[in-house]
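Visitor: make a model of this:
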Amino acid sequence: MAKRLIPSLNRILVEKIVPPSKTSAGILLPEKTTKLNSGKVVAVGPGFHCSNGNLIPISVKEGDTVLLPEYGGTEVKLGDKEYHLYKDDDILGTLHD
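Guide: Just a heads-up that it's a prediction; the model follows:
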């Protein structure tokens, strides 16, 4: 049975994207060119209630590709996959084609 994690409050579950270390022609890429720290949003929490009781929703949705901070997040292992939990305000932005 596979486990599914639903983040609480304003947290986001992200699967980091590992950039390729070589091109399709087999040329090895330097480590600094593969440094972009991005991930795919797997699950989001419901948001959080501010002091006046209004719900502030999460700014990203499942399936979004996001830019992550270099440090931070909480590593979570579910089955054989690794994920990271971030707070909504830790996400630096969304990436679009």
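
Visitor: C-alpha from now on. contacts and neighbour counts both.
Guide: OK.

Visitor: mind listing what's buried along stretch 48-57?
Guide: Applying a neighbour-count criterion of 16 or more other Cα atoms under 10 Å, the buried positions in stretch 48-57 are F48.

Visitor: tell me which residues are up against it.
Guide: Here stretch 48-57 makes contact (Cα atoms under 8 Å, 6 or more residues apart in numbering) with 9-10, 46-47.

Visitor: do the same with stretch 17-29
Guide: Everything outside stretch 17-29 that qualifies as a contact, by Cα under 8 Å, 6+ apart, is 30-31, 34-40.

Visitor: just put those in a markdown table and tack on neighbour count and distance to H96.
Guide: Below are those laid out as a markdown table (neighbours: other Cα atoms under 10 Å; distance: Cα to Cα, whole Å):
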| residue | neighbour count | distance to H96 |
| --- | --- | --- |
| P30 | 10 | 24 |
| E31 | 11 | 23 |
| T34 | 13 | 18 |
| K35 | 11 | 18 |
| L36 | 14 | 14 |
| N37 | 15 | 14 |
| S38 | 23 | 12 |
| G39 | 22 | 12 |
| K40 | 20 | 12 |
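
Visitor: Proceed likewise with the subsequent sequence, for comparison:
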Amino acid sequence: MKLKPLGDKIVIKVKEEEKKTTGGIVLPDSAKEKPQQGEVVAVGSGEMIDGKKVPLDVKVGDEVIYSKYSGSEIKMDDEKYLIVKQNDILAIVEE
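Guide: Purely as a prediction, here's the structure:
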């Protein structure tokens, strides 16, 4: 199954947080922080501004940081995805 976001929506594959601390302690799900980083796997066709479609700033493959409680979480094929608007993306991670 493939997701195709509409308009200014972006699908992000959520990067899982480590389940162990550096000291080797296993953390329960309730103690883990909500992830804020992931990889863009699909982008919509663009945002409508003044009646014109403007392309999005991110592209498939970009590693991004997004707002902590933004978007809608979905699970497909045992993977977590997040669908967000471009405004919910804070930065593109560059190496």
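
Visitor: I figured K40 of structure 1 was touching V66, is that so?
Guide: Yes: under the criterion of Cα atoms under 8 Å, K40 of structure 1 lies in contact with V66, with a separation of 6.3 Å.

Visitor: how near is the counterpart of D57 of structure 2 in structure 1 to V18 of structure 1?
Guide: Following TM-score structural alignment, the counterpart assigned to D57 of structure 2 within structure 1 is S59. Summarising the geometry, the distance separating S59 of structure 1 from V18 of structure 1, computed by Cα to Cα, to the nearest Å, is 23 Å.

Visitor: next, the contact list for P5 of structure 2, please.
Guide: With Cα under 8 Å, 6+ apart as the criterion, the residues that contact P5 of structure 2 are 11, 42-45, 83.

Visitor: what does it align to in structure 1?
Guide: Under the alignment (TM-score structural alignment), P5 of structure 2 maps onto P7.

Visitor: which residues are in contact with L95 of structure 1?
Guide: L95 of structure 1 makes contacts with 64-67, as judged by Cα under 8 Å, 6+ apart.

Visitor: could you redo the last one with a cut-off of 6 Å?
Guide: Contacts here follow Cα atoms under 6 Å, 6 or more residues apart in numbering; on that basis L95 of structure 1 touches 65-66.

Visitor: got the residue ranges for the strands in structure 1?
Guide: 11-16, 38-44, 48-49, 55-56, 65-67, 74-78, 81-87, 93-95 (DSSP state E).

Visitor: turn the ones you listed into CSV, including distance to K22 of structure 1.
Guide: Output for those, formatted as CSV (distance: least, Cα to Cα, whole Å):
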stretch, distance to K22 of structure 1
strand 11-16, 18
strand 38-44, 18
strand 48-49, 42
strand 55-56, 42
strand 65-67, 22
strand 74-78, 26
strand 81-87, 22
strand 93-95, 22
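
Visitor: between those strands, which shows the greatest average number of neighbours?
Guide: Mean neighbour counts were compared across the strands of structure 1 using mean count of other Cα atoms under 10 Å; the top stretch is strand 11-16, at a mean of 24.

Visitor: that strand vs structure 2 - mean distance after superposition?
Guide: For strand 11-16 of structure 1, the mean distance from the matching residues in structure 2 following superposition reads 0.5 Å, by mean Cα distance after the TM-score superposition for structure 1.
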